[in-house]
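> Sequence and predicted structure are below.
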Amino acid sequence: MTTSSGEELPEGWRLDGEQLIHEAELHGWKLTVVSWLDAPWDGPASLHIDPPDDPHARVDTDGITAELMRSISLAEIRRTAKELRACLGRSTDEATVAAVLQRVETDREYALMAREYVRLVRQGYRSPVTRLATAWGLSRNTISGRVRRARAMGFLDGSPGRPADRLTEKARRHLEGDDARDGERGGADGR
């Protein structure tokens, strides 16, 4: 099956109407993870673990164990689902930016990341770093380091010791051309 941009879905992934489904075998058990294409949240909508179709088939665990559950890479599943939603044109702006920001190296990428951070601060999230880490499938330490670096590079501004709550002129310059999208999203650029 292909996405709207003509790319093949990765092995184990398929579309079923408005659902993006990931299926895999996990130590002999069948794992099915369902994400809704139009969901307002980032993660899967459901996760099912079923035994093999043959009740006498051998499985490598003694039922559904904590070890079996820990072997499920939800971060990888979430990351792939978000990338596929973006390719299918069914993502929110946050998911689209997330696909771009798996690595933050250029000034523009720091400005994009800073804009998302400020948007969350302004929406009143108590821990915007945790929210970004969860949404982007990255560690909290990675996001925290990027936010500190963005502030040190002059992309974020705010009271010392408090979350940065506005973008700098430097960040806005790197985001020029995004003004129409910012207006649609509530003007998170601090103007």
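Looks like it arrived, so ask away.

> Please count neighbours and contacts with C-alpha atoms only from this point.
Noted.

> Just list what the helix ranked longest in the chain packs against, helices and strands only.
Longest helix of the chain, by residue count under DSSP state H: helix 107-122. In this structure, helix 107-122 packs against helix 93-100, helix 128-136, helix 140-152, strand 166-167, helix 169-174, with contacts taken as 3 or more Cα pairs under 8 Å, 6 or more residues apart in numbering; DSSP states H and E.

> Pick the most deeply packed of those.
strand 166-167 (a mean of 24; mean count of other Cα atoms under 10 Å).

> And here is the other one:
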Amino acid sequence: MNREELDPSVYGWKLPEGWRLYAYERGGEPAILVGRFDVGEGCYALVEAHVHAPFNGPTRVTVIAETTEAANQSDGVTVEMMRGVPLGEARRVITEWVHRIRAEVSPEDSPAPLPARVESPRDYAMVAREYVRLMDAGERRPIEVMAQAWGVSRNTASARVRRARNRGLLMQMGSTTGRLSAKLTEAAEELLREDE
């Protein structure tokens, strides 16, 4: 794969220290985030995430000895080095930046905006629609995506989805793949048809 490193400042972004942004190909859009972490004894870890993956965690973690001498000193990559990869911190950065990049590069994939206060049945039907759309797109953490996009806490986004369900606008369904799915009710579809 011929990756091209991108300058985040071109997009008005300043990534956290140690993080870089790449396109899949020359002239492409932002697609890959890579963070570099020192794991000791002359070794470092690269944590990679793909912006359009159907999940928000790393897609690859690689521990590398910077020199042959470093590898000889530690006798190669050790369990301690692997444990030293700060995956929690990496996931936090990835989640924040993947949502931000998706919203700017692929706004059609981001949750639709909501009114400042979600109160009416129509507002809750819109919440239900976004939840279903994200689930259908394979998003494993729809509540987090919605919270990030709407600038609210995860608890607030979760409460809105719960209220939509309690109002009879959203049905949670089982799935043969072991993952839950969701479906709009007729009442929600009727409320949303009023927009058309």
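Yep, that arrived. All values reported here derive from a predicted model rather than from experimental measurement.

> ok, back up a step: could the helices and strands packed on helix 107-122 of structure 1 go into JSON lines alongside distance to Gly28 of structure 1?
Shown next, in JSON lines, are those (distance: least, Cα to Cα, whole Å):
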{"stretch": "helix 93-100", "distance to Gly28 of structure 1": "32"}
{"stretch": "helix 128-136", "distance to Gly28 of structure 1": "29"}
{"stretch": "helix 140-152", "distance to Gly28 of structure 1": "33"}
{"stretch": "strand 166-167", "distance to Gly28 of structure 1": "50"}
{"stretch": "helix 169-174", "distance to Gly28 of structure 1": "50"}
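
> of these, which approaches Arg58 of structure 1 most closely?
Arg58 of structure 1 lies closest to helix 128-136 among those, at 35.4 Å (Cα to Cα).

> Now do the closest one and helix 93-100, the angle between them.
Computed by axes from the mean of the first three to the mean of the last three Cα atoms, to 10 degrees, the angle separating helix 128-136 of structure 1 from helix 93-100 equals 80 degrees.

> Tell me what angle helix 128-136 of structure 1 forms with helix 107-122.
120 degrees.

> contacting residues around helix 128-136 of structure 1?
Under the contact criterion Cα atoms under 8 Å, 6 or more residues apart in numbering, helix 128-136 of structure 1 has outside partners 42-43, 79, 95, 98-99, 102, 117, 120-121, 125, 139-140, 142-144.

> between those, which is nearest Lys30 of structure 1?
Among these, and counting by Cα to Cα, the member closest to Lys30 of structure 1 is Gly43, at 19.5 Å.

> Okay, that closest one and Arg151 of structure 1: tell me how far apart.
29 Å (Cα to Cα, to the nearest Å).

> With Thr142 of structure 1 instead?
14 Å.

> so what's Arg122 of structure 1 closest to, chain neighbours aside?
Asp165 (6.7 Å; Cα to Cα, 6 or more residues apart in numbering).

> how about that neighbour, what's its partner in structure 2?
Mapped onto structure 2 by TM-score structural alignment, Asp165 of structure 1 lines up with Leu184.

> Measure how buried that match is and give me the count.
Leu184 of structure 2 has 22 neighbouring residues, counting by other Cα atoms under 10 Å.

> give me every residue that touches the aligned partner of Val97 of structure 1 in structure 2.
Mapped onto structure 2 by TM-score structural alignment, Val97 of structure 1 lines up with Pro111. Residues near Pro111 of structure 2 by Cα under 8 Å, 6+ apart: 130, 134, 145-146, 149-150.

> can you do 10 Å?
Contact partners of Pro111 of structure 2, counting by Cα atoms under 10 Å, 6 or more residues apart in numbering, are 103, 126-127, 129-131, 133-134, 142, 145-150.
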